[in-house]
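In: Model the structure of this input:
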Amino acid sequence: MTDTGPLDGEVVVLLHGFPQTATSWAGVSARLADAGYRTLAPDQRGYSPGARPRGRRAYRLAELTGDVVALIDRIGTGPVHLIGHDWGATVGWSVAAHHPDRVRTWTAASVPHPAAFSRALRSPDQARRSWYMAFFQVPRLPERVLSRTGAGGPTLLAGAGMDDVALARYRHEMVEGGALPGALGWYRALPFLTPVPRVAVPTAFVWSSGDSAVSRRAADLCGRHVSGPYRFVELGGTHWIPDQQPEAISEAFLAGVTRSG
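Out: Down below sits the predicted model:
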């Protein structure tokens, strides 16, 4: 886990997505540290070498949510600001919905509220974009494909807009580091996904118009599942917002804190 910024600053917990680790938040952490915040970015279950349980049930959303709540309670500073990207956003939606007493503000990047995404999957556009979610259910084959050099995994990620620096980090952390089976466990636990209630805490949703994985319909539906203060921030660019637009997501967070305060 990375711990950046002043120890007496308000705490921001950063939740990474697939297929990345806490290092994807480096640019955001630096900007928030300059603004006086302490950021904690854990390598989540399946990604951390010390927390890679076997079996897809170990990666149910309830388990992933519990990990974040346990971290917040361990910090012991009271409610935290929460920012999540991709799968980290899905977990963050669940934390904010089920444990609003632990969350001051919630900022989601790329992935909307699970109910919005589920409804959007009924459309051909989102279903086409989400083909990989079915592929990742297949045993062992996704690991082999995503571990290849040249064609295969890197090509798939590059096609989604991941740049060369992030691809090199992916190979080192995910492939050589052995994190792929655990990371894919998050997808393989999708059959056990349970509904996530509406979110009442102050929320910002940041989405890129060039996102190849999440459609505009999914983004537009998100606000229906937030009962508290809500802002939708649309960017250009690709799915990889923390890496490629750290200033934009940092500004969206800071604007939300100002408004909620």
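In: For the rest of this, base every contact and every neighbour count on C-alpha atoms.
Out: OK.
In: Report the contact partners of residue 180.
Out: 19, 46, 47, 143, 174 (C-alpha atoms under 8 Å, 6 or more residues apart in numbering).
In: the helices in the stretch 151-261 of the chain, which residues?
Out: Assigned by DSSP state H, counting those that start in this stretch, the helices in the stretch 151-261 of the chain fall at 153-159, 164-170, 180-188, 216-221, 241-244, 246-260.
In: Now tabulate the ones you listed in a markdown table and tack on distance to residue 73.
Out: Compiled in a markdown table, the helices of the stretch 151-261 of the chain are given as follows (distance: least, C-alpha to C-alpha, whole Å):
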| stretch | distance to residue 73 |
| --- | --- |
| helix 153-159 | 35 |
| helix 164-170 | 30 |
| helix 180-188 | 23 |
| helix 216-221 | 31 |
| helix 241-244 | 25 |
| helix 246-260 | 21 |
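In: With residue 93 as the reference, name the closest of these.
Out: Smallest distance to residue 93 across the helices of the stretch 151-261 of the chain (C-alpha to C-alpha): 13.9 Å, for helix 216-221.
In: Now do stretch 130-142: distance to the chain's middle.
Out: Centroid separation for stretch 130-142 versus its chain: 19 Å, with C-alpha atoms, centre = their mean, to the nearest Å.
In: Please point out which parts of it sit buried.
Out: 130, 136, 137, 142 (16 or more other C-alpha atoms under 10 Å).
In: In strands, which of these fall?
Out: If you go by DSSP state E, the buried residues of stretch 130-142 have nothing in strands.
In: Another for comparison:
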Amino acid sequence: MQNALMHRFVDVNGVRLHIAEQGEGPLVLLLHGWPESWYSWRHQFGALAAAGYRVVAPDQRGYARSEQPSDVASYTLLHLVGDVIALIEELGEERAVLVGHDWGAPVAWTAAMMRPDKVRAVAGLSIPPILPGGMVPPSTTRTLYGENFYQVYFQQPGVADAEFAKDIPESFRRLLVGASGDNPYFDEPRPLVVPDGLGLLDAMPSSPELPVWLTEEDILTYAEDFAPHGEQAFTGAFNWYRNIERNNELLAAFRGRTIDVPALYVVGDRDMVTSLRGPDGGPPVGDLLRGAAGPGNPMSTIAPHMRAPVVLPGCGHWTQQERPAEVNTALLDFLAGIDGPASR
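Out: All right, here's what the predicted structure looks like:
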């Protein structure tokens, strides 16, 4: 039995990806978000492997140790879902359970919608199921939140890239603390907005102390994985945002499709995502969660086989890092509901 965490590279869908893997059994793919890597799942490998699963977490295209295609148009959801499906096949598996956090969640939700023959269940952390494009396009977010909304700011080629690459460890420190439930700068979740004339990191002053779930070693691990890309350290990651509008165009034919496999949604009640509205400008995610069991809830309509959402008190955006024990319990309970409680 494979007990140790192992690392290797695989070639899938035209790109070279770094993957971390542990355990044997049914495949569970863990898909990180922005601007993270496989390391964001460091607390999940052991628990899932011990329960009898083969756990694999890639650095997705453009991130950390994986290849960073130069063409901005190489980062659409069709490419990202293609990477996931090709990875399942490269690993010699027929199907997988997908678990995605932040940007990894739209990839997981979209893969489950498009390829239920390959995705037998799906869990999303932080980002709820929004189909078909996965994220609200900038043309809409400008109206909802203004020109300084962080996703609009990311559309400017090279601007956020240079800001974040200037001091990579400090960028991770500010972002990981600033978007967490331990953020000392605001009490309630709110949309992330860039201060006038400044950068996004200026909205998150450097914290002299780290929360208990984050260490200096964690920050350096992230930084060391991104540093080899130099001034382009975060460009691949930002290119995901630069395809949001394109994603909604490319996936227009899938409007009305649903996610027809077992599904789970986990979110912190201090996650800024709970303050955001859907593509139609409807109620914020937090309001939908409070009425999650009600008929007609958009999340239940999109994912009719979704369990009641798991809401983690005091947790911010970095769900599986801030609340690893609770997330592991939720995932193992979800998997047991699919596979039964037997471990290997």
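In: Please identify the deepest-packed of the helices of the stretch 151-261 of the first structure.
Out: For the helices of the stretch 151-261 of the first structure, the largest average neighbour count (mean count of other C-alpha atoms under 10 Å) is found in helix 180-188, namely a mean of 23.
In: quick one: it aligns where in the second structure?
Out: The aligned range for helix 180-188 of the first structure in the second structure is 234-242, by TM-score structural alignment.
In: just stretch 63-73 of the first structure next, same as before
Out: Using TM-score structural alignment, stretch 63-73 of the first structure pairs with 79-89 in the second structure.
In: average offset between that stretch and the first structure?
Out: Stretch 79-89 of the second structure differs from its equivalent in the first structure by a mean of 0.6 Å after superposition (mean C-alpha distance after the TM-score superposition for the first structure).
In: Report the distance from that stretch to the chain centre.
Out: On C-alpha atoms, centre = their mean, the centre of stretch 79-89 of the second structure falls 16 Å from that of its chain.
In: for stretch 64-73 of the second structure, same thing?
Out: Per C-alpha atoms, centre = their mean, the centroid offset for stretch 64-73 of the second structure relative to its chain is 17 Å.
In: Run through who's touching it.
Out: So stretch 64-73 of the second structure is in contact with 15-18, 36-37, 59-62, 222, 225-227, 233, 236, 239, 242-243, going by C-alpha under 8 Å, 6+ apart.
In: Do a quick rundown of the strands in the stretch 1-150 of the first structure.
Out: 2-4, 11-15, 38-41, 80-85, 103-109 (DSSP state E, counting those that start in this stretch).
In: Could you tell me where the shortest one falls in the second structure?
Out: If I follow you right, that is strand 2-4 of the first structure. By TM-score structural alignment, strand 2-4 of the first structure lines up with residues 20-22 in the second structure.
In: mean deviation of the matching stretch from the first structure?
Out: So stretch 20-22 of the second structure averages 0.7 Å relative to the first structure (mean C-alpha distance after the TM-score superposition for the first structure).
In: hang on, residue 227 of the second structure packs against residue 220?
Out: No. The pair residue 227 of the second structure / residue 220 is not scored as a contact, 10.0 Å apart, by C-alpha atoms under 8 Å.
In: Residue 51 of the first structure -> the second structure?
Out: Aligned partner of residue 51 of the first structure by TM-score structural alignment: residue 67.
In: Its match: how many residues sit nearby?
Out: Number of residues near residue 67 of the second structure (other C-alpha atoms under 10 Å) recorded here: 19.
In: Leaving out chain neighbours, which residue sits closest to the equivalent of residue 232 of the first structure over in the second structure?
Out: Aligned by TM-score structural alignment, residue 232 of the first structure pairs with residue 309 of the second structure. Distance criterion C-alpha to C-alpha, 6 or more residues apart in numbering; nearest residue to residue 309 of the second structure, sequence neighbours excluded, is residue 265 at 5.0 Å.
In: returning to that earlier point: show me the buried residues of stretch 130-142 of the first structure that map onto helices.
Out: Mapping those onto helices (DSSP state H) picks out residue 142.
In: Mind putting the buried residues of stretch 130-142 of the first structure into TSV with distance to residue 196 of the first structure?
Out: TSV is the format used below for those (distance: C-alpha to C-alpha, whole Å):
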residue	distance to residue 196 of the first structure
130	20
136	22
137	22
142	28
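In: The residue nearest to residue 309 of the second structure: what's it in contact with?
Out: Counting by C-alpha under 8 Å, 6+ apart, residue 265 of the second structure has contacts 123, 124, 125, 126, 128, 306, 307, 308, 309, 310.
In: Please list only the buried members of the residues you listed.
Out: For those, buried by 16+ other C-alpha under 10 Å: 123, 124, 125, 126, 128, 306, 307, 309, 310.
In: Distance of the equivalent of the fifth one over in the first structure relative to residue 120 of the first structure?
Out: Alignment of residue 128 of the second structure against the first structure is given by TM-score structural alignment, with residue 112 as its counterpart. Counting by C-alpha to C-alpha, to the nearest Å, the separation of residue 112 of the first structure from residue 120 of the first structure is 10 Å.
In: Equivalent analysis for residue 77 of the first structure, please.
Out: For residue 77 of the first structure relative to residue 120 of the first structure (C-alpha to C-alpha), the value is 37 Å.
In: which one of these two has more residues nearby?
Out: residue 120 (22 against 12).
In: Go ahead and confirm that one touches residue 214.
Out: No. Counting by C-alpha under 8 Å, residue 214 is not a contact partner of residue 120 of the first structure; they are 9.1 Å apart.
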